[in-house]
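**Student:** Just need the structure, nothing else, for what follows:
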Amino acid sequence: MKFSTRFLSIIALALSTALPASAAETVEIKPQWMAGKRYYETMQTDQVSSFEVAGKKMEQSTSMTIELTMTVSPHQDGQPKRMTIRYERMAMGVEINGQKMGFDSANPGASGDPLNLSKTMGATVGQELKVVFNDKDEIADIENYDEFVSHFGAAATPGFDPKKMFNKEALTEMMKQGALRATPGKPVAVGDTWDFSNQIDLPALGKVVVKGNYTLKSIGDHNGVRCAEIEMDGQLSMDIGEAKGDAASPFSELGMKVSNGTLKGPMWFDPQLGMARDSQLVQEVTISMKNPADPTAMMEMPMKQNISMKLTKVEDVK
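**Tutor:** Below is the predicted model:
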């Protein structure tokens, strides 16, 4: 018995050294929207910043929660695949030097609302944004853009034109990017990287550019689902006030500039489902602008924002 056990061990060792190593496991990172599915997603952002005005230090924190559903319908009568995005809940909290204010559409009377968030954010709750896909499963158009933006803040801010802040092209581009801004275009293994570069032109703000790379860190279990863990390492830049005339940025008069922008963190992509189930990104920038107390001087505002996106449920719909 001892001889046979030793003999089998020798055979196993010989085979392990003689046979070629197996190929590294690969995975395809290909986003897709499945017809007949409804996706439930929660987005959470927590932002902190500090600055000094007239010798007084100001600490500000802002948190925002958006809960939405995305229902995908199949091709019908030659029409492309469509998705209806419905905003189910909007909540925002602001704290400035210990003074708290906010709004939650799930409990609208819970706190004071001096910022009229119930009329800006609250007007969005229950609204639907209807988009159309192209044959590459990319968002190609927004069907009800005019109707949707008419609810966005107009009730609380007379004279404010949401179309100048988020025109149709800018809104479409932001929705295209989603959690994953680029794909590798081929199956990838742990350690592989691929680049991304995206630009969004906001009429009343300027040009926002995010570029960098993704790295596949691991393939394995994440909350009970086989996922590809992808690490994002990006740089963010913003050119404020490029637009002229009626579309000129209101921030350009403040001499506002954005520098030292980064966007980093992991996301967990489900290859079978074709979308990210979880992402935890950290965005950091430094904003400089004219000091309201002394227009000849500049002030800097370091800002950090944690951005979380979670897919909470996927269900079949008829």
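
**Student:** From now on I want contacts and neighbour counts done on CA atoms only, so please keep to that.
**Tutor:** Will do.

**Student:** Quick one: classify E173 as helix, strand or coil.
**Tutor:** Counting by DSSP: H, G, I helix; E, B strand; the rest coil, the backbone at E173 sits in helix.

**Student:** In space, what's closest to it - neighbours in sequence excluded?
**Tutor:** I200 (6.7 Å; CA to CA, 6 or more residues apart in numbering).

**Student:** Report the contact partners of T42.
**Tutor:** The neighbours of T42, taking CA atoms under 8 Å, 6 or more residues apart in numbering as the test, are T65, I66, E67, L68, M309, K310, L311, T312.

**Student:** Buried residues, the top strand by length along the chain. List them.
**Tutor:** In the chain, assigned by DSSP state E, the strand with the most residues is strand 294-316. Residues of strand 294-316 classed as buried: 299-311 (neighbour count, 16 or more other CA atoms under 10 Å).

**Student:** Following up with a second sequence; could you model it the same way so I can compare the two?
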Amino acid sequence: MKLLRHGPRGQEKPGVLDARGNVRDLSAVVGDIAGDVLRPQGLARLRALDLNALPLVAGVPQQELRLGPCVGRVGKFICIGLNYADHAAESGMEVPAEPVVFGKWTSAICGPDDDIEIPHDSVKTDWEVELGVVIGQGGRDIAEADALAHVAGYCVINDVSEREYQLERGGTWDKGKGCDTFGPIGPWLVTADEVPDPQALRLWLEVDGRRYQDGSTSTMVFGVAHLVSYLSRFMSLQPGDVIATGTPPGVGLGQKPPVYLRAGQTIRLGIAGLGGQTQHTVAAPVRIPQRLAAHSE
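**Tutor:** Next up, the predicted model:
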């Protein structure tokens, strides 16, 4: 199945893609693509549905019909850094002995084709196409041999990153990873039964028509099963948690000289079998601090 969320930002409804590429509404069946719906029992219930009997949603998805992030109410947005050896090399860093783990704020999550806002003082906003893993059956201390059974499905993620915030401002990487709109997820959640081998997926990214990233999940340092097991040693994984598994080489930081995003550009990215995303970059609005705004009333 290809599960999705459609409609205006903040008002998304649950849906599913039928065999003809049309969106069918699931609102009468489930409240959202989130939480217990992603457990094995919830997905089994959805698989048993006659999709042709569900209401047809007007509009071509990702054209007239906006798609939101394919998972709702995400509890944790966990990211893995330097998980492709050649990306570590282009970043001037060593291949890690254990997974590099950091967080992306859930307020960064947006739809797969929503605009990416370049922060007003940004000088090094970058791109990263990544395989997203969505947890279905939660757990702690999950054995690696059982780990893939805990995955509800897979999706495309653009781990947008501001490198100056991330690497030059001190502290952890998180501050360069979690700006608003820095987490496009989707277009759909492809359930795990339709992805025979998550370590055999081609992924790519272009900026203004130039191909920068063209890699395969087969070259990950730590595969999906290892990551799920590893993370479950340090935290409870819960239904709807999202794991971004790292990016192949070709990011802006690794170009010679480096290339970074600016307002007015178009990013296209995708993963074989999981769909694609298209984003336009815009200047983030300059917001008046709330305290000053209150004084001005």
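
**Student:** now what about the TM-score between them?
**Tutor:** Between these two chains, after superposing, the TM-score reads 0.24 (TM-score structural alignment, normalised by the length of the second structure); 123 aligned residues with a CA RMSD of 6.4 Å.

**Student:** Let me have the contacts of T42 of the first structure in TSV, adding distance to K290 of the first structure as columns.
**Tutor:** Shown next, in TSV, are the contacts of T42 of the first structure (distance: CA to CA, whole Å):
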residue	distance to K290 of the first structure
T65	31
I66	32
E67	36
L68	38
M309	34
K310	38
L311	41
T312	42
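
**Student:** Among those residues, which one lies nearest to M90 of the first structure?
**Tutor:** I66 (4.9 Å; CA to CA).

**Student:** I would like the residues contacting the longest strand of the first structure, please.
**Tutor:** So strand 294-316 of the first structure is contacted by 36-52, 179, 276-291 (CA under 8 Å, 6+ apart).

**Student:** Just the buried subset of those, written out for PyMOL, thanks.
**Tutor:** Buried residues among the contacts of strand 294-316 of the first structure (16+ other CA under 10 Å), as a PyMOL selection:
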select buried, resi 37+38+39+40+41+42+43+44+45+46+47+48+49+50+51+179+276+277+278+279+280+281+282+283+284+285+286+287+288+289+290+291
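
**Student:** From the contacts of strand 294-316 of the first structure, which land in strands?
**Tutor:** Per DSSP E, the contacts of strand 294-316 of the first structure map to strands at 37-52, 276-291.

**Student:** quick one on the thing from earlier: show me what the host helix or strand of the residue nearest to E173 of the first structure is packed against.
**Tutor:** Using DSSP states H and E, I200 of the first structure sits in strand 193-202. Using 3 or more CA pairs under 8 Å, 6 or more residues apart in numbering; DSSP states H and E, the elements in contact with strand 193-202 of the first structure are helix 168-177, strand 206-222.

**Student:** Of all these, which one is nearest G234 of the first structure?
**Tutor:** Across these, closest to G234 of the first structure is strand 206-222 (CA to CA), at 4.1 Å.

**Student:** Quick check: L8 of the first structure is in a helix.
**Tutor:** Yes. L8 of the first structure sits within a helix when classified using three-state DSSP.

**Student:** And it, how close does it get to R38 of the first structure?
**Tutor:** According to CA to CA, to the nearest Å, L8 of the first structure stands 54 Å off from R38 of the first structure.

**Student:** Can you tell me how far S288 of the first structure is from K207 of the first structure?
**Tutor:** Taking CA to CA as the measure, S288 of the first structure falls 17 Å from K207 of the first structure.

**Student:** ugh, typo on my part, it should be T84 of the first structure
**Tutor:** Taking CA to CA, one finds T84 of the first structure at 28 Å from K207 of the first structure.

**Student:** Strands of the stretch 101-250 of the first structure, residue ranges please.
**Tutor:** Under the criterion DSSP state E, counting those that start in this stretch, the stretch 101-250 of the first structure contains strands at 128-133, 139-142, 188-189, 193-202, 206-222, 225-240.

**Student:** on contacts alone, who are the packing partners of the first one?
**Tutor:** This points to strand 128-133 of the first structure. Other elements packing on strand 128-133 of the first structure under the criterion 3+ CA pairs under 8 Å, 6+ apart are strand 82-96, strand 139-142, helix 145-149.

**Student:** For the last one, name the packing helices and strands.
**Tutor:** Other elements packing on helix 145-149 of the first structure under the criterion 3+ CA pairs under 8 Å, 6+ apart are strand 128-133.

**Student:** just to revisit the earlier point, quick one: closest of the helices and strands packed on strand 193-202 of the first structure to F3 of the first structure.
**Tutor:** So among these, strand 206-222 is nearest, using CA to CA, at 39.5 Å.

**Student:** so the closest one versus strand 275-291, what angle?
**Tutor:** Put simply, strand 206-222 of the first structure runs at 140 degrees to strand 275-291, going by axes from the mean of the first three to the mean of the last three CA atoms, to 10 degrees.

**Student:** Packing partners of strand 206-222 of the first structure?
**Tutor:** In terms of contacts (3+ CA pairs under 8 Å, 6+ apart), strand 206-222 of the first structure is packed against strand 193-202, strand 225-240.

**Student:** okay, the ones you listed in CSV with mean neighbour count and distance to K119 of the first structure next?
**Tutor:** Converted to CSV, those look like this (neighbours: other CA atoms under 10 Å; distance: least, CA to CA, whole Å):
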stretch, mean neighbour count, distance to K119 of the first structure
strand 193-202, 17, 23
strand 225-240, 20, 28
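
**Student:** hmm, back to that, how about a markdown table for the strands of the stretch 101-250 of the first structure, with distance to G93 of the first structure added?
**Tutor:** Shown next, in a markdown table, are the strands of the stretch 101-250 of the first structure (distance: least, CA to CA, whole Å):
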| stretch | distance to G93 of the first structure |
| --- | --- |
| strand 128-133 | 24 |
| strand 139-142 | 30 |
| strand 188-189 | 41 |
| strand 193-202 | 25 |
| strand 206-222 | 25 |
| strand 225-240 | 25 |
